[in-house]
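Asks: Sharing a model that was predicted from the sequence below.
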Amino acid sequence: MPRSLTSRRRWRSDMRISIIAAVAENGVIGRDGGLPWRLPEDMKRFKALTMGKPVIMGRKTFESIGVPLPGRPNIVITRSRDFSAKGVHVVHGFKDALDKASSLVGDGDEIMVIGGAEIYRSALAFASRLYLTEVHEAVEGDARFPDFERRRWREASRDRHPGYDFVVLERINDDVTIQAF
């Protein structure tokens, strides 16, 4: 998984950065600070895929959950210098989150980006895998998954269910060089 990041800080190239999200047909991922659906199997999959791995999220996502996710290091990105929460690592940018995550994982470990929309947008350039739950309906909502070029991703697996599919996409060209932003 060759990657480089031009930066003053050290970012480990052996980390796999993955995004996990449930996305409606119209791109909606959230409504009024929560999920616009109830999919128990999706929640089980989320827990299984993220357990023991660092999770990166935005402040609004953290506040919608209400507590740190147990069994995994929680990294919360916020612009507010006054924000603090017990049981989480608070950082002030996506690159800072990667730096923190790199100090919390072993060689070749996976870091999970769990939302929200702005954090997904930042993470897409770094991610080599997307774990998507494709919800088979258009729903009302105020948060959307960012547009991305699907042709740059290969479908590694699809598990079909009534009303949704579990899909894993892997970046076709994993040789990504990212310049500091």
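Replies: That came through, no problem. Numbers count the residues shown, from 1 in each chain.

Asks: alpha carbons only for contacts and neighbour counts from here, please
Replies: Fine.

Asks: Next, name the residue at the spatial heart of this structure.
Replies: The residue lying closest to the centre of the chain (CA atoms, centre = their mean) is V113, at 2.1 Å.

Asks: Alongside the first one, take a look at this:
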Amino acid sequence: MSNNTTKTQNPITLIVAASTNDIIGRDNQLPWHLPRDLAYFKAITTGCPIIMGRKTYESIGKALPNRLNIVITRNPDYQLPDAEVTLSVSDAIAIAQKWLDNQANNNDGSDKNCQSEIHIIGGAAIFAEALPLVDKIYLNRVLADFDGDTYLPAIDWTQFKQTASTHHAADDKNAYAMAFEVYERTKS
């Protein structure tokens, strides 16, 4: 995957759940099951384009409903019946931008969920490649340490300002406390 400098008129976001020790995955799965986290992800991404790597798509097992699913792979022959497939982050962003432009031109008022954001949903390699282009980070900080094999890429937090944080205690459905945090890139 090549480095790129694609700019769009719609914000590019990274949406990720990470433990306090920055684990985001284990054996190509989330290391936790937190219904509150899944509901938050659904609320943020429904109606929007989502961009993911092939392994993330395969771990989910299907395209997520009510979203434009774009899958990045190194294999030019890879095809999916339920998602757009492309070879680079820059191409994925261009597909998402074109789709959002078409949505805006044909808007009948039915798309109230999407904030016209392009969401990068994983995995770690896609996060790392897209990070220089990201305008906003939706981070669900799972307030526990986990064993895992996939880490949140290093983020220069001095380039971002926290604009929201909501803490949720553990409960009978969510075994771990979590904090939904939003960071926006500072303009320099």
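Replies: Thanks, I have the structure now. Because the structure is predicted, anything quoted here is derived from the model rather than measured.

Asks: Tell me which residue of the second structure matches up with the residue nearest to the centre of the first structure.
Replies: Alignment note: V113 of the first structure maps to I120 in the second structure; criterion TM-score structural alignment.

Asks: OK, contacts around that match?
Replies: Each residue near I120 of the second structure by CA atoms under 8 Å, 6 or more residues apart in numbering is listed here: 12-15, 50-52, 126-127, 130.

Asks: Tally up the residues packed near D37 of the second structure, please.
Replies: For D37 of the second structure, the neighbour count with other CA atoms under 10 Å is 20.

Asks: Can you tell me the residue that sits opposite it in the first structure?
Replies: By TM-score structural alignment, D37 of the second structure lines up with D42.

Asks: just I72 of the second structure next, same as before
Replies: Taking TM-score structural alignment, the alignment pairs I72 of the second structure with I77 from the first structure.

Asks: which residues in the second structure form strands?
Replies: 12-19, 23-25, 49-53, 68-72, 84-86, 118-122, 136-142, 150-151, 160-168, 178-185 (DSSP state E).

Asks: Show the residue spans covered by the helices in the second structure.
Replies: Ranges of helices in the second structure, per DSSP state H, are 35-45, 54-60, 89-105, 124-130.

Asks: Show me the one of these that comes nearest N66 of the second structure.
Replies: helix 35-45 (8.8 Å; CA to CA).

Asks: That closest one vs the first structure, average distance?
Replies: Its aligned residues in the first structure lie a mean 0.4 Å from helix 35-45 of the second structure after superposition (mean CA distance after the TM-score superposition for the first structure).

Asks: what comes up buried for stretch 76-95 of the first structure?
Replies: For stretch 76-95 of the first structure, burial by neighbour count (16 or more other CA atoms under 10 Å) applies to 76-78, 88-91, 93-95.

Asks: For these, work out which two are farthest apart.
Replies: Farthest apart among the buried residues of stretch 76-95 of the first structure by CA to CA are V88 and K95. That separation is 16.7 Å.

Asks: Check the strands of the second structure for me and report the most buried one.
Replies: Comparing those by mean neighbour count (mean count of other CA atoms under 10 Å), strand 49-53 ranks first with a mean of 27.

Asks: And the closest residue to R121 of the first structure other than its chain neighbours, how close does it get to I19 of the first structure?
Replies: Counting by CA to CA, 6 or more residues apart in numbering, P146 is the residue found nearest to R121 of the first structure once chain neighbours are left out, at 5.7 Å. Counting by CA to CA, to the nearest Å, the separation of P146 of the first structure from I19 of the first structure is 12 Å.

Asks: list residues touching both of those two?
Replies: Counting by CA under 8 Å, 6+ apart, the residues touching both P146 of the first structure and I19 are Y120.

Asks: What does K62 of the second structure correspond to in the first structure?
Replies: Alignment note: K62 of the second structure maps to V67 in the first structure; criterion TM-score structural alignment.

Asks: counterpart of stretch 135-150 of the second structure in the first structure, which residues?
Replies: The counterpart of stretch 135-150 of the second structure in the first structure, counting by TM-score structural alignment, spans residues 128-143.

Asks: Looking at the buried residues of stretch 76-95 of the first structure, which is nearest H161 of the first structure?
Replies: H161 of the first structure lies nearest to V76 out of the buried residues of stretch 76-95 of the first structure, by CA to CA, at 31.8 Å.
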